[in-house]
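Trainee: Have a look; sequence and predicted model below, questions after that.
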Amino acid sequence: MPIVVRAAHSFEDVRTMVGPKRPDASVCFCLSHRLPAKQNRALVGPARGEYVRSLCESTIAPGVLAYDGDDVVGWAGVAPRSETSFARSTKIPHLDDLPVWSVWCLRVRPGHRGEGITASLLDGAIDFARTNGAPVLEGYPSDNGADRIDLTMAFVGSRTMFERAGFVYAGPTSSLSGGFPRVIMRYDLR
């Protein structure tokens, strides 16, 4: 069965992919790049889930989800850059004044890795951004060459993965992820 990618309007499926195991935990939900640091630290316990629930109920979802049949198997955080910490980043420069969208977190459920789901997520992120009027979609993956990336923390993707999805190298950053430099990859949607 082919992987289907849809806007992340299902809070339960978002929680399955990026929510903490305990509802009172004050971690993840893919909020560290969505919110200013002070607001992210202040949003604790169940309030984090409620915040994400409100995002899922918004007209524009907080990202996309990949499904294998009825099972959610992947997540990508996607939003206008202006609504993320990338809007204020001193390490990831703005290349121009276009109202860029960003894709910053790719997550695949254990047991489904190595099945091409991240490629489907990037294709879905492109379609999602285009449908919502974005002129350009940017990603900020690791430029790790052939070296393996530690997946312990959030996965920002690899340059090669973004190139295979049709993104082009647009410039360097002074940011690191997993010890590797991050680069700006762009997909023109115009």
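Mentor: Arrived safely.
Trainee: Going by C-alpha atoms from here, please, whenever you check contacts or count neighbours.
Mentor: Fine.
Trainee: Please work out how many residues are found near the residue lying closest to Asp123 once chain neighbours are set aside.
Mentor: Once flanking residues are discounted, Asp123 sits nearest to Ala165: 6.7 Å by C-alpha to C-alpha, 6 or more residues apart in numbering. The number of residues packed near Ala165 is 17, by other C-alpha atoms under 10 Å.
Trainee: check contacts around Ala165.
Mentor: By C-alpha atoms under 8 Å, 6 or more residues apart in numbering, the contact list for Ala165 reads Ala119, Leu122, Asp123.
Trainee: let's bring in a second model and compare:
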Amino acid sequence: MTIEVRPATVFEDVRTLVGPKRPDASVCWCLSYRIPSKINNKMRGQERGDFVRNLLNDGPLGLLAYEDDEPVGWAAVAPRADTTFARNRKIPHVDDLPVWSLWCIRVRPGHRGQGISHALIEGAVDFARDRGAPAVEAYPLDNQGAKVDLTMAYAGIRKNFEAAGFTHAADTTSTLAGHPRILMRRSFE
């Protein structure tokens, strides 16, 4: 198995990973931290997919992992200033560095447990560094080995980020699926 991580530029592949199964469903598309909640909550059904298609015209929205040209994983990564984390009251700012945020890792069922999330984290680090980021932040669950509901595991888990060289930078007041989230950072300087 060869996993290749590439910028997410192909709408159909993005839809495979973060689009709903039903076109009329008003879920996901990995927009909740990318755009203001007022806009995110207003959009319904196919309008959400159309919004993502238009965003892709401006460049990649993150990264996709491919196994033999089949999209199998997704990572959302962007400058923190361009996300709602810039104003999030539960996730602190460690300093004034123009860091990038990595907030979502998703691996398709049937492809989990094969190291794809690790490849996506490393790909996101490389993607941000190549674009001048001084550091990448993530806000994973500090589940301390407890089982995490896969639907809510999109934020990632602490041990995966530690394995990728991220270190604990701050506690947060955010929780997800009953687990505290922490701010982890990997710096390039």
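Mentor: Right, received. Where do you want to start? Owing to the predicted nature of the structure, the values given are computational and were not obtained by experimental measurement.
Trainee: Buried ones only from the contacts of Ala165 of structure 1, please, as a PyMOL command.
Mentor: If you want just the buried ones from the contacts of Ala165 of structure 1 in PyMOL, going by 16 or more other C-alpha atoms under 10 Å, the selection is:
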select buried, resi 122
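Trainee: could the contacts of Ala165 of structure 1 go into JSON lines alongside distance to Ser158 of structure 1?
Mentor: Shown next, in JSON lines, are those (distance: C-alpha to C-alpha, whole Å):
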{"residue": "Ala119", "distance to Ser158 of structure 1": "11"}
{"residue": "Leu122", "distance to Ser158 of structure 1": "12"}
{"residue": "Asp123", "distance to Ser158 of structure 1": "15"}
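Trainee: Can you tell me which of the contacts of Ala165 of structure 1 end up in helices?
Mentor: Ala119, Leu122, Asp123 (DSSP state H).
Trainee: could you pull out the strands for structure 1?
Mentor: Using DSSP state E, the strands of structure 1 run over 3-7, 63-68, 71-80, 101-108, 136-139, 168-177, 180-188.
Trainee: In structure 2, what range does the shortest one match?
Mentor: Mapped onto structure 2 using TM-score structural alignment, strand 136-139 of structure 1 covers residues 135-138.
Trainee: Relative to structure 1, what is the average displacement of the matching stretch?
Mentor: The superposed stretch 135-138 of structure 2 is, by mean C-alpha distance after the TM-score superposition for structure 1, a mean 0.4 Å from where its aligned residues fall in structure 1.
Trainee: can you list the residues that contact that stretch?
Mentor: Residues outside stretch 135-138 of structure 2 that contact it (C-alpha under 8 Å, 6+ apart): 97-103, 125, 128-129, 155, 161, 183-189.
Trainee: circling back to that earlier point, for the strands of structure 1, please prepare a markdown table with the additional fields mean neighbour count and distance to Ala146 of structure 1.
Mentor: Putting the strands of structure 1 into a markdown table (neighbours: other C-alpha atoms under 10 Å; distance: least, C-alpha to C-alpha, whole Å) gives the following:
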| stretch | mean neighbour count | distance to Ala146 of structure 1 |
| --- | --- | --- |
| strand 3-7 | 20 | 26 |
| strand 63-68 | 24 | 26 |
| strand 71-80 | 25 | 23 |
| strand 101-108 | 24 | 19 |
| strand 136-139 | 24 | 19 |
| strand 168-177 | 16 | 15 |
| strand 180-188 | 20 | 11 |
